[in-house]
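Colleague: Structure for this input, please:
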Amino acid sequence: MPPLNETEFLALAVAALDKLEADIESAADAADADVEINRTGNVMELEFEDGSKIIVNSQAPMQELWVAAKAGGFHFRHDGSKWLDTRSGAELYAALSGYMSQQAGATLTLK
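Modeller: Here you go, the predicted model:
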């Protein structure tokens, strides 16, 4: 996929973060897990019952979504249809479901 211009990337990233926020709320409700979501612009902070956090933010210069979790730091790039980890190739929702489940102590599945 050719690089997007900054406006195109920001629109894609905002849409992804909006959907992710709603889907995280649904997954937390379904698992009866306590996940506090705080979002400021392109940065979303998830705080879990034990005080641990996951940060998801967009990086326009790199055209990536970055995720910081207990499991480490991960970069996801859009391939035209989905966000994929630049190292492992894992899809964002599958990877984030795992990171959240680890930190919440309950199975959270993003759909």
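
Colleague: Every contact and neighbour count from this point should use C-alpha atoms.
Modeller: Fine.

Colleague: Run a quick neighbour tally on the nearest residue to A71 once chain neighbours are set aside.
Modeller: Using CA to CA, 6 or more residues apart in numbering and skipping the chain neighbours, the partner closest in space to A71 is Y99 (6.7 Å). If you count neighbours by other CA atoms under 10 Å, Y99 ends up with 20.

Colleague: One more sequence to fold, the one below, so I can look at both together:
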Amino acid sequence: MTESEFLALAEAALDAIEAALDRAAMTDAVDVECSRSGNVLEIEFVDNGSKIIVNSQAPMCEMWVAAKSGGFHYRHDGAQWRNTRDGTELFAALSAMVSQQGGAAVVLSDQSS
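Modeller: Predicted coordinates for the structure are as follows:
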């Protein structure tokens, strides 16, 4: 994968994550605020002040996620972003992380694909 291909996929993923969280917040599933600075998406949970950080790492061609549950790396397999250790899909993993930190069941999906 070229750097420009990675950057396009990463940008689309960050946009989709932000949109999915906006949809979740609009349905009152979880109270989050997203802020974006370049390749870094910061998700803050208003009720408890905890955060999840999602950012792209172009040199590694990976998306990195930092949450209370740990740090995770995701690499695109041609169809989806997959955890480099256990193969879980990014949006499924983020759903679990957001549910845990937000205190309510949330299912995020990539409606852009």
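
Colleague: Can you give the structural similarity as a TM-score?
Modeller: Once superposed, chain against chain, the TM-score is 0.93 (TM-score structural alignment, normalised by the length of the first structure); 108 aligned residues with a CA RMSD of 0.9 Å.

Colleague: ok so, going back, the aligned partner of the residue nearest to A71 of the first structure in the second structure in helix, strand or coil?
Modeller: Superposed on the second structure with TM-score structural alignment, Y99 of the first structure falls opposite M97. Put simply, M97 of the second structure is helix when judged by DSSP: H, G, I helix; E, B strand; the rest coil.

Colleague: May I ask you to name the longest helix in the second structure?
Modeller: As assigned by DSSP state H, the longest helix anywhere in the second structure is helix 3-26.

Colleague: Need the contact partners of that helix.
Modeller: Residues from elsewhere that reach helix 3-26 of the second structure, judged by CA atoms under 8 Å, 6 or more residues apart in numbering: 30-32, 34, 39, 41, 54-56, 58, 61, 63, 91, 106, 108-112.

Colleague: Drop anything exposed from these.
Modeller: 30-32, 34, 41, 54-56, 61, 63, 91, 106, 108-110 (16 or more other CA atoms under 10 Å).

Colleague: isn't the match of Y99 of the first structure right up against A66?
Modeller: No: counting by CA atoms under 8 Å, M97 of the second structure does not reach A66; the two are 9.7 Å apart.

Colleague: shared neighbours, these two?
Modeller: By CA under 8 Å, 6+ apart, no residue touches both M97 of the second structure and A66.

Colleague: Closest to G71 of the second structure out of the buried ones among the contacts of helix 3-26 of the second structure?
Modeller: V54 (9.9 Å; CA to CA).

Colleague: what does that closest one align to in the first structure?
Modeller: Alignment note (TM-score structural alignment): V54 of the second structure maps to V56 of the first structure.

Colleague: go on, R85 of the second structure?
Modeller: Per TM-score structural alignment, R85 of the second structure is aligned with R87.
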